[in-house]
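Colleague: take a look and give me a structure for this.
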Amino acid sequence: MKYDIELALENKQESYALNQVAAQANGAVWLKSGNTVIMATVVIDETHFVDEDFLPLTVQYIEKSYAAGKFPGGFIKRETKPSDFEALTSRIIDRSLRPLFPKGFANPIQISVLVLSADTDADLQILGLNAASAALYLSDIDIFNSVTGVRVAKIDGEIVFNPKHSDLERSTFDLYLAGSKDDMLMIEMQALGSDEAQVIELGLADPFVDPLMVSQTVTMRQSNAMGEDELIEVLAQAQAVLLEANTVYENAFKPYAKAPFELQCVIKEIDSEMCEYVVQHHTDDLKRGISQMAKTERSTALRTIRKTIMAEMPQWDEHELKKAIESVKRSMVRAQILENNVRADGRSLREVRPISIETNVLPSAHASALFTRGQTQ
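Modeller: As a prediction, the model looks like this:
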């Protein structure tokens, strides 16, 4: 394989082969980093449009068993449904690239990321995003920003950027960020536990412990808490890493980018007259409606407002009125959150919905539970 672009970023080397695989795709790259090889393709349906208010983007991240030198086990011995890691990585790539598309983009588009060979220490979520972003940037779609990811860990009390997979197991938290040169587009974080063996005295602490056993080694969890100031500093440093990396990517990819073709963006305007009428005559009704705790109650209240307005203005189109009410409601909820720090249902930004857990709800099952959070079960 002949590689057109060779990049050295921090502690890794990335090589990109362009226009040598998937020639019929709008954009395709073959990425090699160490022993990891990923192929990413971008395909767009130029003849069809989706008449809905969303971006028709589909992202598939697929890992083949042979990428790790294995065959699928079990009786069938074939590739099966996507694993949890594949589904989560597909969502990470989707959420990172979706904001790049212009408003009103209505052509169905599919991004496929296929892991053909995997290194045990490679961060496939970062490399998968890099390959997908490169394929999108090099395609003939009108997008001029690259996106990359950075992973932050805290190992032995020290902040580490883009750690090896083996080192991440010793980290107390895992922070993944994706962004362009100017914007941070996606953040995902989880707290991890780091085990430390400590000797504690149990002989006098627990009367049920054998008196002859004066100490015992138990596993304790290290504190994985991070202060707000420290987190803000980490985010600022991560943004600097994203800026540097995306600058390198765009400078390297720009000479190879295809000339963009014109796509028709479907932008549906909201009727300003309807919005003004809703604000002037039904602001209080909307406030009462969106303050309901249950989502079903809020939907019922909005439907009642729409019927009331249709009775007042029968010449209006009900579908257009629905969009106008949703637009006004969205503005009100946004202002309420930013100005008053209050959610739509009246909760503060730090308040969670009521949670309840009921166990052993199925008598014949080995184990069962019913988890309820608000109206979600």
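
Colleague: every contact and neighbour count from this point should use C-alpha atoms.
Modeller: Noted.

Colleague: what are the contacting residues of the helix or strand where residue 37 lies?
Modeller: Assigned by DSSP states H and E, residue 37 belongs to strand 36-44. Residues outside strand 36-44 that contact it (C-alpha atoms under 8 Å, 6 or more residues apart in numbering) are 22, 25-32, 107-119, 122, 127-128, 131-132, 135-136, 139.

Colleague: let's see this one next, to set against the first:
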Amino acid sequence: MFDTKTVEIDLGGRALTIETGRMARQAHGAVVVSYGGTVVLVTAVAAEEPREGIDFFPLTVNFQSKTFAAGKIPGGFFKREGRPPDYDTLASRLIDRPIRPLFPKGFRSETQIIATVLSHDSQNSPDVLGIVGASAALSISDIPFQGPIAAVRVGYVDGEYVVNPTLEQLERSRLNLVVAGTRDAVTMVESGSKMLSEEEVLKAIELGHAEIRRIVELQDRLVEQAGKPKREIPAVEPDPEIEARVAPIFAEHGVAAYNEPRKKARYALLRQAKKALVEALTEEERLREKEYLAAFDDLAKRHVRRMILEEGRRIDGRGLADIRPIDCQVGVLPRTHGSALFTRGETQALVVTTLGTSSDEQLIDALEGEYYKRFMLHYNFPPFSVGEARFLRAPSRREIGHGALAERALEPLLPDQETFPYTIRVVSEVLESNGSSSMATVCGGSLSLMDAGVPVAAPVAGIAMGLIIEGDRYAVLSDILGDEDHLGDMDFKVAGTREGITALQMDIKVAGITPEIMRQALEQARQGRLHILGEMEKAISAPRPDISPYAPRITVIKINPEKIKDVIGPGGKMIRKIIQETQTSIDIEDDGSVMIASTNEEQCKKAIKMIEDLTQEAEVGRVYEGIVRRVTDYGAFVEIFPGTDGLLHISEIDKERVNKVTDYMKEGDTVPVKVISIDNTGRIKLSRKAALYPDEPSGGNGREEGGRNHRRGGRR
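Modeller: You can find the predicted model right below:
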């Protein structure tokens, strides 16, 4: 019934297996990729006929985590998977980016890749398996694909590089790098690191590429056994007659546009040039208007690339390694906890930091288990930032991806929770965009954190690099414009401190680049990063010594974990009372750490006193101002602090003989008492006589072994 084909290699001490022929047989290509106990099904389907009226490749990639893969049932009312979590969105982008450039030019059939996590062992990440599976499914299908490609993750644990580290190893790793590529070259890199040097990152990429070659060969073996003939796609060649017709119009109108450094003015000139082109067409030529406009765009691309390669001149007149003018402002918003306005050329980001308590942490319900996230960075790209008008919708994949990149860049420099017990949210509002808005977010985020008084280890800056390559000639561009990204062959974003790299993202639009080009790009990026850091330090060079007066002040006190129940009280009654009376926010950890947050210092002190009163322990020899709670014939029970009382025997009330307790006190009276002993059951003996006449002997004999406080009323 099943014609199953399987190939396997050992990778990082575990078996990597690719199987086809048993599942999803009606897809054009389907494979099951297994690694350890993690299993991912990847399918590839493309429409038989091209989609009409479009000038782009309609590729969709969906990565979906199924909770059953980890033996879990989804939370919520509906009990089924709904909106994809950020991890799935980021994994979808991770699969999309290395495969998209490898489809033939002119292929316009609707194509969909779906990667479904079927099993997760909580040790081996499924995202890189999705990349391998997408390549394998496309390679054995009839869909035209210029692969195969492969991907691995590289860590740096205890001074050693590790291929496909486990999740436990990743927690200790200074590097989390995903590299994808063909047999001959690297096509994508996605990395977060703890200030590794350029050379250390390059070594990781080279190690990863060596393993990629082995996985590509594995896919070649599968294609030999199960591959289908590829569809014939007509070659897309420009019509020389159309190009000859457009060329003089582009020379007259288009060339001038690319001598204009300002984006809006340049785009206005390009609209005029295209309008002049359309007006020059005959009625018959207008039937092919899209082809003429496409020829105009092709001439524009070749013109810009020639200008850069032959003249060393860029659209805005800069040299290849020049950085646009930078302006940094901090404290721009009066009531936020920290804010910064970072402007680089025509790219501008307003970045705001908000500090919260541990109750503001984000709960992540991942396949490998639940965990809390105390640092979040959200990136927003409103349409006005590029002069457009469109509906505002939920965050796009691009916004989620750019936010995750900036978050990775800043996170390694944040203080630990014990040093700075705040939840931190950074929001970037891109106000203008002409290239590299994600790196503007990194720079603005660093400034905003320092303005908020977050004690970051060092400032962080980011820069986007570009590449123009024609045969053996190439040019690496620093701080690229939007047009240079669109017309170029690489988008290479690098973020870090003066000491090293914290985040890196590289996407290649050609077959790949050599290590030499990558090395030059990293060094040029380092020089640019140092320049940007210098400009940022003119605005603020170190974190502010104190947080904003509008931010909650968090005071951490430690209590005996056994006393937590007393602070919470039955059904949370006591903790709610403290919060309501003091208008504070209180979080209690299992280890006895109590975090009290308030913008009012007096209210914070009041809350601390209430908690200390509930959790303090009686001390032998200490004098307390107690309240008489009950009077008996043989003495009185006196509460020395909330929840704790002791017996004041009639013989300890006064140095004179006492006949009736009520002659000296009644219920509700405040009396000074001294703790004279605590027995091994926790019962406390008090003496008013010893408190009033410290030189007189009392009947106490200290604390007996194993003694503890006597609390009335049980849990409070």
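
Colleague: tell me the contacts of the equivalent of residue 87 of structure 1 over in structure 2?
Modeller: Aligned by TM-score structural alignment, residue 87 of structure 1 pairs with residue 89 of structure 2. Counting by C-alpha under 8 Å, 6+ apart, residue 89 of structure 2 touches 62-63, 397, 400-401.

Colleague: just residue 494 of structure 2 next, same as before
Modeller: 462-465, 501, 503-505, 522, 525.

Colleague: and the helices in the stretch 551-700 of structure 2?
Modeller: For the stretch 551-700 of structure 2, applying DSSP state H, counting those that start in this stretch gives helices covering 564-568, 573-582, 601-615, 688-692.

Colleague: re the thing from before, past the one helix or strand the match of residue 87 of structure 1 maps to, which element shows up next along the chain?
Modeller: For residue 89 of structure 2, the element it lies in under DSSP H and E is helix 86-99. Next in sequence after helix 86-99 of structure 2, counting helices and strands by DSSP H and E, comes strand 111-119.

Colleague: so the very next helix or strand once past that next one corresponds to what in structure 1?
Modeller: Per DSSP H and E, the first helix or strand lying C-terminal to strand 111-119 of structure 2 is helix 127-140. Mapping helix 127-140 of structure 2 onto structure 1 (TM-score structural alignment) gives residues 125-138.

Colleague: which residues touch the matching stretch?
Modeller: Residues external to stretch 125-138 of structure 1 that are found in contact with it (C-alpha under 8 Å, 6+ apart): 27-31, 38-42, 61, 89, 92-93, 97, 111-113, 115, 143-151, 253-254, 256-258.

Colleague: one more time with 6 Å, if that's ok
Modeller: Stretch 125-138 of structure 1 is contacted by residues 27-29, 40-41, 89, 93, 146-149, 257-258 when judged by C-alpha atoms under 6 Å, 6 or more residues apart in numbering.

Colleague: from these, list the buried ones, please.
Modeller: Neighbour-count burial (16 or more other C-alpha atoms under 10 Å) applied to the contacts of stretch 125-138 of structure 1 gives 27-29, 40-41, 89, 93, 146-149, 257.

Colleague: in a markdown table, list the residues you listed along with distance to residue 357 of structure 1.
Modeller: As requested, these are arranged in a markdown table below (distance: C-alpha to C-alpha, whole Å):
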| residue | distance to residue 357 of structure 1 |
| --- | --- |
| 27 | 48 |
| 28 | 48 |
| 29 | 48 |
| 40 | 43 |
| 41 | 44 |
| 89 | 29 |
| 93 | 33 |
| 146 | 44 |
| 147 | 40 |
| 148 | 39 |
| 149 | 36 |
| 257 | 53 |
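
Colleague: just the closest of the contacts of residue 494 of structure 2 to residue 371 of structure 2, please.
Modeller: residue 503 (22.6 Å; C-alpha to C-alpha).

Colleague: how close does the closest one get to residue 175 of structure 2?
Modeller: Computed as C-alpha to C-alpha, to the nearest Å, the residue 503 of structure 2 to residue 175 of structure 2 distance reads 9 Å.

Colleague: intersection of neighbour lists for those two?
Modeller: Taking C-alpha under 6 Å, 6+ apart as the criterion, residue 503 of structure 2 and residue 175 both touch residue 193.
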